[in-house]
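Novice: Sequence first, then the predicted structure:
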Amino acid sequence: MKKYIKHSVFGVILALSLSACMKDLDQEPIDPDSFTEKDVFKNATEAKGALAKIYASLSLTGQKGPSGDGDIAGADEGSTGYTRMQFYLQVASTDEAIIRWSDAGVPDFHNMSWTPANTFNNAYYNRLGQQIAFANSFIDNAQALASDPEVGYYIAEARFIRAYAYYNVIDAFGKAPLVTSSKADLKPAQNTRAELFNFVESELKDLEGKLKAARANEYGRVDVVAAQALLARLYLNAKVYIGQDKYTDCITYAKKVIASSYSLNTTDANNNGTAYDELFLADNNSNGAQNEFIFLASFDGLNTKTYGGTAFIIHGATGGNMNASSLGINDGWSGLTAPKEFVNKFEVSARNGNNEPTAWKDKRAMFYTDGQTYENTDLKDFTKSGYAITKFKNITSTGAAGKDPEKKFPDTDLPLIRLAEVYLTYAEAVLRGGTGGDRATALVISTNCVAVLMVTPLAT
């Protein structure tokens, strides 16, 4: 792991308009040759464009879409998107998925053999550092407009994204410098995991009184529930992070989230017998799924062109005999498959002559089996490295493909915190001994996630 977070010159970067980056942060383009940092922060309208850059750091990889002027050096730009690198470190290293590509450093995650020298490990660290630096620069410069209530919300949102980045640092790396100003030493001292934990906890608690009320913000921007949900997630893992049990605190904040105006999606917009798949369709910003999304990375096939995000997930999981057009894309990258350990988590309704599952009772089991092996027998061959996954699609609930006429870049947003996660967080904290929750309810949630829809809202 690097010894310090590198800082860049952010004036020019923050002077760029990110109107084309976030579909719900409508701003006029800012010419970086005509505007200085002072111009960007001369009023709330201009400052909103700078705020969009911070949100865009969750989705994009550079100043051009989809490539050509990347933010992170040392790795292929398409692979340096925040959510793609998080998938490498946090998903490909588990039984949830296999990335079968042989690019240097990629197999290390499936093999559990990556080191601090791994290209993507370093790129992820630098991406988080960059998000922190963007937020710091915004927070410092926006103070001149802090008397404007709307800018006060912008600052609070930037602080949340900074806290979220530090949460990811805590989770993936442990130690890192705690940098809270763009004017900090370029080589700040290393802080402990506990110090970072305390900072994130303190920030999120303070933000409860500074972010907008639940569902009072634009889609894609955070509100108070995001801070509460991230606190619940932080407390659930406190025993690992700082050696202290925080399950009771976890329950307290999970209950706040569950009692909020966010709701689990029950709208079967495409009438296929389940409301679950709506969460992963190209119109998940409007088909009912948005009511469950507390925090997300926003994507738009025309305005957020990137080889990370949901483009990576949808294209990457398509290959073999699969019909790419049926998923709303032009081709597959033959990269992502499901190990049998993950497939076996779902209740089976049919098996083939080799006793391998081919159909499931659980509607969440979205696997493609035609021409695919159940066993991972050859990582060099997509069709022999496990079942394919069809969870995310660039298809709307009406069956139409996303907006990109070339079908390269999806409209599908990627939820980073969903209400369903918070229900499961609550259940785990109760079952691990936290107080203030209901054990019977927790057992129902933990043993049958579908039953979450039938759980009586928890009292605050």
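Specialist: Thanks, I have the structure now.
Novice: From now on I want contacts and neighbour counts done on CA atoms only, so please keep to that.
Specialist: OK.
Novice: All the helices of the stretch 1-150 of the chain, residue numbers only.
Specialist: All helices of the stretch 1-150 of the chain, identified by DSSP state H, counting those that start in this stretch, fall at 11-15, 37-40, 44-56, 82-90, 107-110, 119-142, 149-172.
Novice: and here's the other structure:
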Amino acid sequence: MKKNFLKICIFMAVVGLSSCTKDLDRTPTNATTSEVAYSTMDGYKQVLAKVYGSFALTGNTGTSSSDLAGIDPGQADFLRLYWNAQELPTEEAMCVWNDPGIPDFHYMNWTSNNVLLAALYNRSLFHITIANEFLRESTDDKIASRGFTGKDADEIRTYRAEARYLRAFEYWVLMDLFGNPPFVTEKDPIGKYIPPQTTRTELFKYVESELLAVEPLVMKARTNEYARVDQGAVWALLARLYLNAEVYLGKGNTKYTEAITYSSKVITAGYSLKKNYNELFLADNDVNNSEIILPIAYDGVKTQNNGGTTFIINAAVNGDMNPASFGIPGGGWGGNRSTSSLPLMFGDYSGATDKRAMFYGTKLDIDDVSQFAEGLRVTKFRNVTSTGTTPSAPGGAYCSVDFPLFRLAEQYLIYAEAVKRGGTGGDAATATTYLNTLRERAYGNKSGDITSYTLDDVLSERGRELYWEGFRRTDLIRFDKFTSSSYVWPWKGGVKEGKGAESFRTLYPLPATDLTANPSLHQNTGY
């Protein structure tokens, strides 16, 4: 599958980070000096590719390399780590594996020693480190000193704005999951610098200010290269940020009006829903797809690792499902499936009514957590094209399905929720129309249309529309259901019938390794 931006040579060196915040602000190094690397336009774009590539790659030298120390490279991909943290502690997914850290998510008993949480934390900080280095080398003074003027200089400034966005995205990830991480920018010293800890409130203001600052600097919505940041991506993250503002800033600090404003910007920017829902998650979902606003681009040849959509697809398939039909003829790891609560959101979960219901299996309930055949498998992601072919990749081992970080459907749902929560600038009639637009695609007709809706209806619709896309933990927290004893699912809290969990688990702990390495850090409450 053709991914133009992925064809760029990514040459920045691997940086090992185990307890990474102590040395967070440092320059990635290799035999190529910065003066050589940034001496041409191609050089700048190559380094920008590394900033983007930190989403899709674990390291620079193949499947056995990793930018992170202390974890198997196969588990070091951003999406694999993020997906586990966002999906496995919810009703949408449960894994049969007993790999260190995995059962902690289901049973909601993780600690600061969870290796997967530490790796996600370090992956986000590594990405910030790479972005900071690019930003140091793309100031106006640096651009001028290297002889770039006119159109070339302006293009580098656009690259710079994109890097600022990617850094802001990772700070949003850290804010959402860990709350109070260390904080460093390109303006801080390089070397043995111990970054101070920020607060969730301060980080919210920073992410907001960065997004607003880059909004006029990036390319207009739907005009940039595929899989690169534009104004649509900025608006989409702002809308998501504002929808969750009360979680991040505390009770009463709502920004639903702003969520309506920015989701509306996306909705009216020329994006449109993909006609067939299932084609959003196939191997050619980069082609003629005006619903995806910003993806992580994966290619079975150019981004080989056992994370990303390779992980999502393989972990949901085993031998009795004919892996070849999923575009992974040599794959099928038999790990992740749903609890009964996810298919039951659809009522009829056969897919005959709501085509978004894509499940395999006959046993709805999980009685034995070690048995992959218990619980329905999710078949939403497939490494085949819309014409049924499997992309070229060595042995069919790696997948070419891009993962949508942002797509139009989410913005419809943000608008509807923000209106129902009291935001101004929108109206219930328009919100209902947006919800029905999603449902008409799902049903293929108007038989599923609604005339009014509640907040719980929005949460259920988000579950049906966005399941397995990394939203559910954040959604359940916003709806006060994540740790609640009044909203349970099978095996929540470590018991088959489900139970509530401690309220402090709405935040993950800072890794114990970084608490040791960075004396400025204080652990989150409860850990």
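Specialist: Sure thing, it's come through. Only a predicted model underlies this, so the values are computations on that prediction, with no experimental measurement involved.
Novice: Please work out the TM-score for the two chains.
Specialist: Once superposed, chain against chain, the TM-score is 0.86 (TM-score structural alignment, normalised by the length of the first structure); 413 aligned residues with a CA RMSD of 2.0 Å.
Novice: Let me see the ranges of the strands in the second structure.
Specialist: Assignment of strands within the second structure using DSSP state E yields the ranges 94-95, 292-296, 336-337, 359-360, 377-378, 403-407.
Novice: Turn those strands into JSON lines, columns for distance to F134 of the second structure.
Specialist: Formatted as JSON lines, these follow (distance: least, CA to CA, whole Å):
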{"stretch": "strand 94-95", "distance to F134 of the second structure": "38"}
{"stretch": "strand 292-296", "distance to F134 of the second structure": "19"}
{"stretch": "strand 336-337", "distance to F134 of the second structure": "37"}
{"stretch": "strand 359-360", "distance to F134 of the second structure": "43"}
{"stretch": "strand 377-378", "distance to F134 of the second structure": "39"}
{"stretch": "strand 403-407", "distance to F134 of the second structure": "22"}
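Novice: Identify whichever of the ones you listed lies nearest to L174 of the second structure.
Specialist: Nearest to L174 of the second structure, of all the strands of the second structure, is strand 403-407, at 15.6 Å by CA to CA.
Novice: That closest one vs the first structure, mean deviation?
Specialist: Superposing on the first structure and averaging over aligned pairs (mean CA distance after the TM-score superposition for the first structure), strand 403-407 of the second structure comes out at 0.6 Å.
Novice: by contact count, what packs against that strand?
Specialist: Using 3 or more CA pairs under 8 Å, 6 or more residues apart in numbering; DSSP states H and E, the elements in contact with strand 403-407 of the second structure are helix 231-243, strand 292-296.
Novice: So which of these is the most surrounded?
Specialist: Most buried of those by mean neighbour count (mean count of other CA atoms under 10 Å) is helix 231-243; its value is a mean of 25.
Novice: which residues in the first structure does that helix align to?
Specialist: Mapped onto the first structure using TM-score structural alignment, helix 231-243 of the second structure spans residues 224-236.
Novice: which residues touch the matching stretch?
Specialist: 160, 164, 167, 201, 204-205, 207-214, 245-247, 249-254, 256-257, 260, 294-295, 417, 422, 425, 428-429 (CA atoms under 8 Å, 6 or more residues apart in numbering).
Novice: Would you list the buried entries among these?
Specialist: Buried members of the contacts of stretch 224-236 of the first structure, counted by 16 or more other CA atoms under 10 Å: 160, 164, 167, 201, 204, 207-208, 210-212, 214, 245-247, 249-254, 256-257, 260, 294-295, 417, 422, 425, 428-429.
Novice: Show the contacting residues for the corresponding residue of the first structure for F359 of the second structure.
Specialist: Applying TM-score structural alignment, one finds that F359 of the second structure aligns to F367 in the first structure. For F367 of the first structure, the contacting residues are Y387, A388, I389, T390, K391, by CA under 8 Å, 6+ apart.
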